[in-house]
Structure formats: structure tokens, C-alpha cells
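Visitor: Mind looking at a prediction? Sequence and model below.
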Amino acid sequence: MLFTVVDEGTSPRFKTLLEDEFPGELDITGEGTPTSTGYFEVEVEGKLVHSKKNGEGFVDDAKKMDKVVSAVEKCLGK
């Protein structure tokens, strides 16, 4: 499963949390945004599931993390 985070350099902790939740199941990639700041976009299999740009902020609480985890579980068929 392809999991992409487009961010402003804040994804290492988020990536670790996801790898702990789904060990060996995700292909997590990151893309920097050198010409823009303020982005933190999370895509699961090409579908946008979280967007700081659209007002959701960072994935910094349980509710936001649960939303991302649910999207991953759905793609994994769990």
C-alpha cells in the first residue's frame, strides 16, 4: 500500500507512529514542498485523507490519527 505524506518537514514522528501501528505493511513516502510552506497532506493509495492546507492542521491528536488509521485499515481490508 502506498502511503504519501506531503509536508513541511514534520513527518518523522508521524511516520514512526504509523510504522508502529502497521509494522511492515506500509510503503510510506514523503515529499517536501520547497516552494511552499504550511502543507501537511496525507494520501492513502492516492486518496487525500488529511489536509492541513484545507484546515485540518497537523495529525496531532487521537481523533485525527484515528481518521488516518481508519483509512489505512480500509485499504488493507481490516
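Guide: It's in.
Visitor: From here on, just use CA atoms for contacts and neighbour counts.
Guide: Fine.
Visitor: So which bits of stretch 65-75 are buried?
Guide: Neighbour-count burial for stretch 65-75, counted by 16 or more other Cα atoms under 10 Å, picks out 65, 68-69, 71-72.
Visitor: Show only the entries of the residues you listed found in strands.
Guide: Among the buried residues of stretch 65-75, no residue falls in strands (DSSP state E).
Visitor: Let's have those in TSV, adding distance to Phe14.
Guide: Shown next, in TSV, are these (distance: Cα to Cα, whole Å):
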residue	distance to Phe14
Met65	9
Val68	11
Val69	11
Ala71	15
Val72	14
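Visitor: Take this one as well and set it beside the first:
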Amino acid sequence: MPNLNYGVPQDVPQRVPQDVPQDDLDAKILALIKKDNKISTEKLGMALGVSYKTIRRHIKAMGNVHYIGRGFSGHWEIHDKS
């Protein structure tokens, strides 16, 4: 049987749950970033049981969380929504 997963990393989460409450997810993302401001979106996703794309989408929608810098040398900053 041929391998049809061309170029797909093997550590990509499969069967990601779709029933995570959205407001609760935002609060959990903020709590994890406050605990470790250098955490990656991939690690956030693994910790919360969702994909890294879901994490990125939520962070973008929240509007008060920004990544400063680039790659491993950067960090997250949380700003007040006022």
C-alpha cells in the first residue's frame, strides 16, 4: 500500500476534538502564555487538545495577544483591550 502522507509531519495531531468550549479555550491560552511567554502555538495546541491552527485563529481573534520578535528568540505579550 502506498504512503499518501507526502510532506505531512508525523507529529501532527490526528483526531483533534472539536467540542472544546471557545471562551474557555481563550482563557486557557492566556493562562498558558502568562505561565510561559515563549511557548509555541504547537505546544499550546498539544496542551489544550486542539490543533496549532486553532490556537493561531483564536489568538488572532482575541486581538490583545501579540508575538514580539521572530522564531525561538521571540515572546508573547498580552495587552489590555482598553
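Guide: That came through fine. Model, not experiment: these values are computed from the prediction.
Visitor: TM-score of the superposed pair?
Guide: Superposed pair, TM-score by TM-score structural alignment, normalised by the length of structure 1: 0.25. Supporting alignment: 43 aligned residues with a Cα RMSD of 4.8 Å.
Visitor: ok so, going back, so which of the buried residues of stretch 65-75 of structure 1 would you say is closest to Glu31 of structure 1?
Guide: The nearest member of those to Glu31 of structure 1, counting by Cα to Cα, is Val68 at 17.7 Å.
Visitor: which residue sits closest to that closest one, ignoring its sequence neighbours?
Guide: Spatial nearest neighbour of Val68 of structure 1, excluding adjacent residues (Cα to Cα, 6 or more residues apart in numbering): Val49 at 6.5 Å.
Visitor: Same question for Glu41 of structure 1.
Guide: Leaving out its chain neighbours, the residue that sits closest to Glu41 of structure 1 by Cα to Cα, 6+ apart is Ser51, at 4.5 Å.
Visitor: okay, now that neighbour: neighbour count?
Guide: 19 (other Cα atoms under 10 Å).
Visitor: Also Leu48 of structure 1?
Guide: Using other Cα under 10 Å, Leu48 of structure 1 is surrounded by 14 other residues.
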